[in-house]
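Q: Below are the sequence and a predicted model for it; my questions follow.
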Amino acid sequence: MLSVDRHGPGSMQYTQSNDMRRIDIGTARRVLSAHLLPHNMYHVSSNNDHQSIAIEHRDLDQISFNRVIYDERIKVESPQFRNFNTLMIIRSGEVSARHGAASFSAKAGDVVLFSGKARSIFEFSAEFEQMTLKIPTSIIDAVAGNHNFSAHLRPGVLRCDTNPLLQAIESIYASIGQPNDIYRSRVVRKEAERLIAAMVIAACGDAGQPAEASDFPPSLVRACAFIERNLGGEVSIEDLCRVASISASGLNYIFKRYLGFSPLRYLALCRLEAANEMILRYPARQITEIALDCGFLHLSRFSGLYAKRFGELPSQTRNRALGALYRPN
């Protein structure tokens, strides 16, 4: 039987009996509920092929955050990390991995990033503990563009301090786990996801800090300012080229180089973010009016893009915002 006991912050002790086919789930649950997060935020599972305890956080819609503990050396082949950035924080033990054509090893205290379409093969040491944060690249890109971050997250072993990041993430999950229904709303979870993505970029991105406005070419600054002033009107590539005094190919290059999006994709994201903010701030307004104010002429197309961006329909965001507004204290 494998049991887990916590001895001070960040440390665990592993003990085994002759029965290697079982895990003391009760012990794990008691310890983890006391020291990690509320019970409904995780599940404990076992696999007879190897001994492990997995605590997976379920409450966020697109970001998963889990802790896995192995008590014997194993080899795992992972499927493709398609459309995800996966951050593995090594808490104890060692891991050797092959991610596409790259090979590397990591030890306790290291942070490993996997991304793209490559298949990965891991070999974990005995008494290995990891925490894994899996974030869709769409969230990383959107947050980076909206907040002017340098979001170049390259696969491999990263050199960054993740302790503040982990503390902040656990605090977010703990807040969402509170009994107040507002913390369980999809709107709040979406905001939490974007906050987590911003913290990952700040902790592990190349620059690690928001880019200053002076870091951007003047042509890009002018184009972005024009977009912000005209979210409700017609904005064409020709308009942006004229304002930025740059060719269409040059415009596309600077947007992708500094923001990670094409100009029209950035325009659409700005409009969606503006619509989301207006729905949350003025839930009594009609969705159609807000869509038109933000430059969307076709409600069905707006609803589809909105659902893809935020994980719910505009009407669902509105209903949740209204519920939070009129819920008695």
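A: Now that the structure is in, tell me what you want to look at. Residues are numbered from 1 along each chain as shown.

Q: use CA for all of it now, contacts and neighbours both
A: Fine.

Q: Compute the number of surrounding residues for the closest residue to residue 192 other than its chain neighbours.
A: Leaving aside its chain neighbours, residue 192 sits nearest to residue 172 (6.9 Å; criterion: Cα to Cα, 6 or more residues apart in numbering). Per other Cα atoms under 10 Å, the neighbour tally for residue 172 reads 17.

Q: Helix or strand: which one has residue 172?
A: helix 163-176 (DSSP states H and E).

Q: What is the distance between that helix and the centre of its chain?
A: In terms of Cα atoms, centre = their mean, to the nearest Å, the centre of helix 163-176 is found 13 Å from the chain centre.

Q: Enumerate every residue touching the residue sitting nearest the centre point of the chain.
A: For the chain, residue 135 is the residue whose C-alpha lies nearest the centre (Cα atoms, centre = their mean; 3.6 Å). Counting by Cα atoms under 8 Å, 6 or more residues apart in numbering, residue 135 makes contact with 62, 63, 64, 84, 85, 86, 197.

Q: Below is an additional structure, to be compared with the one above:
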Amino acid sequence: MMHAQLLSQRSTVFDHADPHAVSGYINQHVGTHRIGMPRSGRPLASLNHRKFASLDLCRISYGGSVRVTSGALENVYHLQVLLHGHCLWRGRGLEHAFTPGELLLINPDEPVDLTYSADCEKFIIKLPVQLLESLCDEQRWRYPGQGVRFLENRYRLDELEGFVGLLAMICQEAEASEPVPRVQEHYAQIIASKMLGLMKTNVSRTCLGSQAATFEGLADYIARHLKQDIDSEALARQARMSLRSLYGLFERHAGTTPKNYIRQQRLERIKACLSDPACNVRNVTEVALDYGFLHLGRFSDSYRKQFGELPSETLKRRH
């Protein structure tokens, strides 16, 4: 009953076809993999497929016992629902024989090793990393430095409240005679939200608090590490947010990029030091190098643009 709702014949791309042709199509649209076929017999594979906003939806059967292997998926997640037959999964030093109604989640950094039974049929959703990242941004959840990871690989569909109905709805919407892109985007976000809500992940769903407080914390961190090499990626990890969120935060509170803000703060610190007789500075070059300005010509130009005078003039004035 369930599988009939997940992509109908209207989405058929291959029917009783060469498994290698189906595999080639999968490599183009769903994820790079290799298949190992039995030496005897001529299995016939079938595939239904739809693009759906940033997702790919497919229903696949190879028609024979097939081993599917792949390196890490890198920038996508796979959600695979077993509809018929059996599928042996090997990963994380474990193995599990999936049965109909079970769901397998594959993280972007995990290699794939699956053996399908001859009667195995699956429904697969490919989700891009950016979809889950943008969702964390919108919800203001703490974004893990290593990216979103699903901590458990397998679930039973009947344990995931409302999930089967949602899968059926997106398949119905995918096959609509006049698809509406905005509606599809909303559904894609809903399925990602549902996954983060129902399944165990490394995402802390604690809100980051007020943006001002977050920015103040980062400004304090920068002030304490001005002589060290600070890049945007390190700041994002420190704030436990994505790069996109970090850039938005600095645009709202400082009107510039993190890199420019750090350079401005370094120049401010250098000016304070050059102006203060108590600060032990022998020359401009020494203090510029101390704060990571390796190209002295560019440093002097940036300093003049920010303060209207050369650093040497600031130093002279304090004597």
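A: Good, I have the coordinates. Computed from a prediction, not measured in an experiment: that's the story for all the values here.

Q: Can you classify the residue nearest to the centre of the first structure as helix, strand or coil?
A: Secondary structure, DSSP: H, G, I helix; E, B strand; the rest coil: residue 135 of the first structure is strand.

Q: what do we get in the second structure for it?
A: Aligned by TM-score structural alignment, residue 135 of the first structure pairs with residue 127 of the second structure.

Q: What distance do you get for that match to residue 77 of the second structure?
A: Using Cα to Cα, to the nearest Å, residue 127 of the second structure is found at 5 Å from residue 77 of the second structure.

Q: mean shift between the helix holding residue 172 of the first structure and the second structure?
A: Taking mean Cα distance after the TM-score superposition for the first structure, the mean distance separating helix 163-176 of the first structure from the aligned residues in the second structure is 2.7 Å.

Q: What's the first helix or strand after that helix?
A: Per DSSP H and E, the first helix or strand lying C-terminal to helix 163-176 of the first structure is helix 186-204.

Q: hmm, back to that, any idea what the residue nearest to residue 192 of the first structure aligns with in the second structure?
A: Match for residue 172 of the first structure (TM-score structural alignment): residue 170.

Q: for the first structure, what spans make up the strands?
A: For the first structure, the strands defined by DSSP state E occupy 3-6, 12-15, 52-57, 64-70, 74-78, 84-92, 94-99, 102-107, 111-115, 120-124, 128-136, 156-158.

Q: which part of the second structure lines up with the first one?
A: When strand 3-6 of the first structure is aligned against the second structure using TM-score structural alignment, it corresponds to no residues at all.

Q: Not counting sequence-adjacent ones, nearest residue to residue 246 of the first structure?
A: Residue 246 of the first structure's closest residue in space is residue 219 (Cα to Cα, 6+ apart), at 7.2 Å.

Q: tell me the contacts of the one you found?
A: 243, 244, 245, 246.

Q: can you tell me how far the nearest residue to the third one once chain neighbours are set aside sits from residue 258 of the first structure?
A: Taking Cα to Cα, 6+ apart, and ignoring the residues beside it in sequence, residue 245 of the first structure has residue 219 as its nearest neighbour in space, at 6.7 Å. The span separating residue 219 of the first structure from residue 258 of the first structure equals 12 Å under the rule Cα to Cα.
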